[in-house]
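Q: after the sequence you'll find the predicted model.
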Amino acid sequence: MGTPATSVPAQADLSPQQAGEADAARRRRIVGIALMCGAVAFFASLDACGKSLARAGVDPLVTTFMRYAASVAMISVFVNPVRTPSVVRSRRLGLQVLRSLLLFASTALNFMALRYLQMAETISIQFAAPLTVALLAGPLLGEWSSRARLGAIGVGFLGVLVIVQPGVGAMHPAALLSLANVVVYAFYAIVTRKLAAYDSTATTMFYTGLAGVALMAPLLPWIWTSPTQWSHWALMLAVALFGTLGHWLLVLAHARAPANVLAPFIYTQLLWSVTLGFLLFGDLPGRWTIAGAMIVIGSGLYLLAQDTMRRKA
């Protein structure tokens, strides 16, 4: 049977102004998707630099400190109390400090795990973070999940078990660092959502790396080892640059396209991680990593589809 003509919107039925607005919206979405893909490519590059530094013997805490110290310096050029005095005024300063510390801890855990695990393994496990957010959103935000969503979350966590394979002799202890990172990042995401109701984006950006840098600065004399090669300094600068550019592109992407349109393209980071892992370190993910990643990604996409349908209902 043919599709009724009334079910398909015709471009000719739109006024020139409406047609122009529809075309502009489509172009914005395409640009937003491209920016999202660029952002995750930068994040994968950040991981590659962090792994290179860890393998070269640079303490992951030093790398994390340099990543956020340089990021704070770069952000302060554009967002600072001199240009915008109100940027330092937070209605929930405690939450801002907690968010900054959680992000610092998440990055440090990731760099520690990358010393031993493949990039594809760490990012596949980290894809479980949205599942953890959905699970914690009930008790912490009052956003309770349906039985179908809880089932999808459970399936996603089974995918993580496929990746790490606990109890079968294949699990590397560093996988526990990635699992801890998932939990820490989930709390970071929930705190970020709570702060959106109180503080501006500029204020949150200003505090993003501040608490972690302030906490680590007094400890540097005990953990600092000056890199002996200029390439190590270049990699630490690249870590900060890729992180800052990635978050900048992320903001630009969300300004041009809805979150539900952009979210599926986050998973393209796995392709970048596999590619960079092979080119730089000769790593190829095993079949269990790929299988587990597909399960986790499938669960995440299902939750995303459920959220989209719920908003349209």
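A: Looks like it came in fine.
Q: from here on, contacts and neighbour counts on C-alpha atoms
A: OK.
Q: give the contact list for Leu276.
A: Ala44, Ser45, Ala48 (CA atoms under 8 Å, 6 or more residues apart in numbering).
Q: for the first one, what are its contacts?
A: Shown in contact with Ala44 (CA under 8 Å, 6+ apart): Gln269, Trp272, Ser273, Leu276.
Q: and the comparison structure, right after this:
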Amino acid sequence: MTTSTPVRPALAFAVAAIGIFVFACMDAVMKGLVIALGVYTTMIWRTFAGVAISGTLYAATRAPWPSRAAMRLHLIRGAVTVVMALTFFWGLARVPMAQAIALAFIAPVIALFLAALILKERVPRGSVIACVLAAIGVGLILTGQARAELGPEALKGTIAILFSALCYAFNIVLMRAQALVAGPVEVAFWQSLIVFACLVPAAPWFAHVPDAAHWPVIVLAAVFATVSLLLLGWAYQHGSASYLAPTEYTSFVWAAILGWIVFAETLSSWTVAGAALIVGGCVVAARGKPSPVPQVEIAS
């Protein structure tokens, strides 16, 4: 099991929030790629590039082979990530970025209680208040989005994103458990490698080689994904899942901004009001007193 030097909870919260921002940038890049190339081709080549980037970093650390407990978590999280990512990016290509992220906000709420159930963490009062405020904000956003004409594919995209959110709730808890037994670079490499290994068997039927113009964008998406994994891995190594989960809500703000800049997706007054509540919830969570960071032993 890894040990870590205690850091200020606010620092872990800030690093997690930055990780979410980088992840939102990756989502924007991936949305454009999925529209152009399809979800499977985009995923497999982005993951391939991610293996190369994170593998170089991992080799430089000269880290030993992962423990049995760590490898078990790497395999479980990698498998969950495949399902989560494929369904999310497929849905993201069919609905506005802000709405996709808003729908995915059920994940941190579920993760709070999964963390209590699986990791035996105490759920801080501030995190509960944050989730309530954020849930109200999401309700406002969805009310506004319900009035928009999103096309016949929107319902399918919505269902896919909701299913992905259920997977992501479990992924948040796994991220915390994983951070207790492995460092951020190890986590980033093994997740990329396992996801790639899960995707490869279907390559002869579903993958194609992208045009040269798409490769710089694919590499950019891989860089964003790797940096986000490193930042979130470090944050969850130094903070409890129930305390850090509300940082997920900041992704809506970035999704709304990036959707507007990159894809000309407009913001309604409902969206702005919902975002205000989401940000307010994150402020409450960041100022609250977190529960002690438990040293959880993962059964092998």
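A: The structure has been received and is ready for your questions. Keep in mind the model is a prediction, meaning the values are calculated, not measured.
Q: now the TM-score, please.
A: With the length set by TM-score structural alignment, normalised by the length of structure 2, the two chains reach a TM-score of 0.73; 280 aligned residues with a CA RMSD of 4.1 Å.
Q: in helices, which of the contacts of Ala44 of structure 1 fall?
A: Within the contacts of Ala44 of structure 1, residues falling in helices by DSSP state H are Gln269, Trp272, Ser273, Leu276.
Q: can you show me the strands along the stretch 1-150 of structure 1?
A: Using DSSP state E, counting those that start in this stretch, the stretch 1-150 of structure 1 contains no strands.
Q: now do stretch 92-103 of structure 1: distance to the chain's middle.
A: 17 Å (CA atoms, centre = their mean, to the nearest Å).
Q: er, stretch 156-171 of structure 2 actually
A: 11 Å.
Q: for the residue mapped onto Ala165 of structure 2 from structure 1, which non-adjacent residue is closest in space?
A: In structure 1, the residue paired with Ala165 of structure 2 according to TM-score structural alignment is Val182. With sequence-adjacent residues excluded and distances taken as CA to CA, 6 or more residues apart in numbering, Val182 of structure 1 is closest to Ala129, at 5.0 Å.
Q: aligned counterpart of the one you found in structure 2, please.
A: Under the alignment (TM-score structural alignment), Ala129 of structure 1 maps onto Ala107.
Q: could you give me the buried positions within stretch 172-185 of structure 1?
A: Of the residues in stretch 172-185 of structure 1, Ala174, Ala175, Leu177, Ser178, Leu179, Ala180, Asn181, Val182, Val183, Val184, Tyr185 count as buried by neighbour count, 16 or more other CA atoms under 10 Å.
Q: would you format the residues you listed as JSON lines with distance to Ala305 of structure 1 and secondary structure included?
A: Formatted as JSON lines, the buried residues of stretch 172-185 of structure 1 follow (distance: CA to CA, whole Å; DSSP: H, G, I helix; E, B strand; the rest coil):
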{"residue": "Ala174", "distance to Ala305 of structure 1": "32", "secondary structure": "coil"}
{"residue": "Ala175", "distance to Ala305 of structure 1": "29", "secondary structure": "helix"}
{"residue": "Leu177", "distance to Ala305 of structure 1": "30", "secondary structure": "helix"}
{"residue": "Ser178", "distance to Ala305 of structure 1": "26", "secondary structure": "helix"}
{"residue": "Leu179", "distance to Ala305 of structure 1": "25", "secondary structure": "helix"}
{"residue": "Ala180", "distance to Ala305 of structure 1": "27", "secondary structure": "helix"}
{"residue": "Asn181", "distance to Ala305 of structure 1": "25", "secondary structure": "helix"}
{"residue": "Val182", "distance to Ala305 of structure 1": "22", "secondary structure": "helix"}
{"residue": "Val183", "distance to Ala305 of structure 1": "23", "secondary structure": "helix"}
{"residue": "Val184", "distance to Ala305 of structure 1": "25", "secondary structure": "helix"}
{"residue": "Tyr185", "distance to Ala305 of structure 1": "22", "secondary structure": "helix"}
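Q: which of these sits closest to Val31 of structure 1?
A: Distance to Val31 of structure 1 across the buried residues of stretch 172-185 of structure 1 (CA to CA) is lowest for Tyr185, with 27.3 Å.
Q: strands along the stretch 151-300 of structure 2, start to end?
A: Going by DSSP E, counting those that start in this stretch, the stretch 151-300 of structure 2 shows no strands.
Q: show me where it has helices.
A: Ranges of helices in the stretch 151-300 of structure 2, per DSSP state H, counting those that start in this stretch, are 154-179, 184-199, 203-206, 215-238, 241-244, 250-263, 269-287.
Q: thinking again about what came up before, contacting residues for the match of Ala165 of structure 2?
A: Ser106, Ile125, Gln126, Ala128, Ala129, Thr132 are the contacts of Val182 of structure 1 under CA under 8 Å, 6+ apart.
Q: now the third one: how far from Pro285 of structure 1?
A: Meaning Gln126 of structure 1. 15 Å (CA to CA, to the nearest Å).
Q: so the two - more neighbours on which side?
A: Gln126 (23 against 15; other CA atoms under 10 Å).
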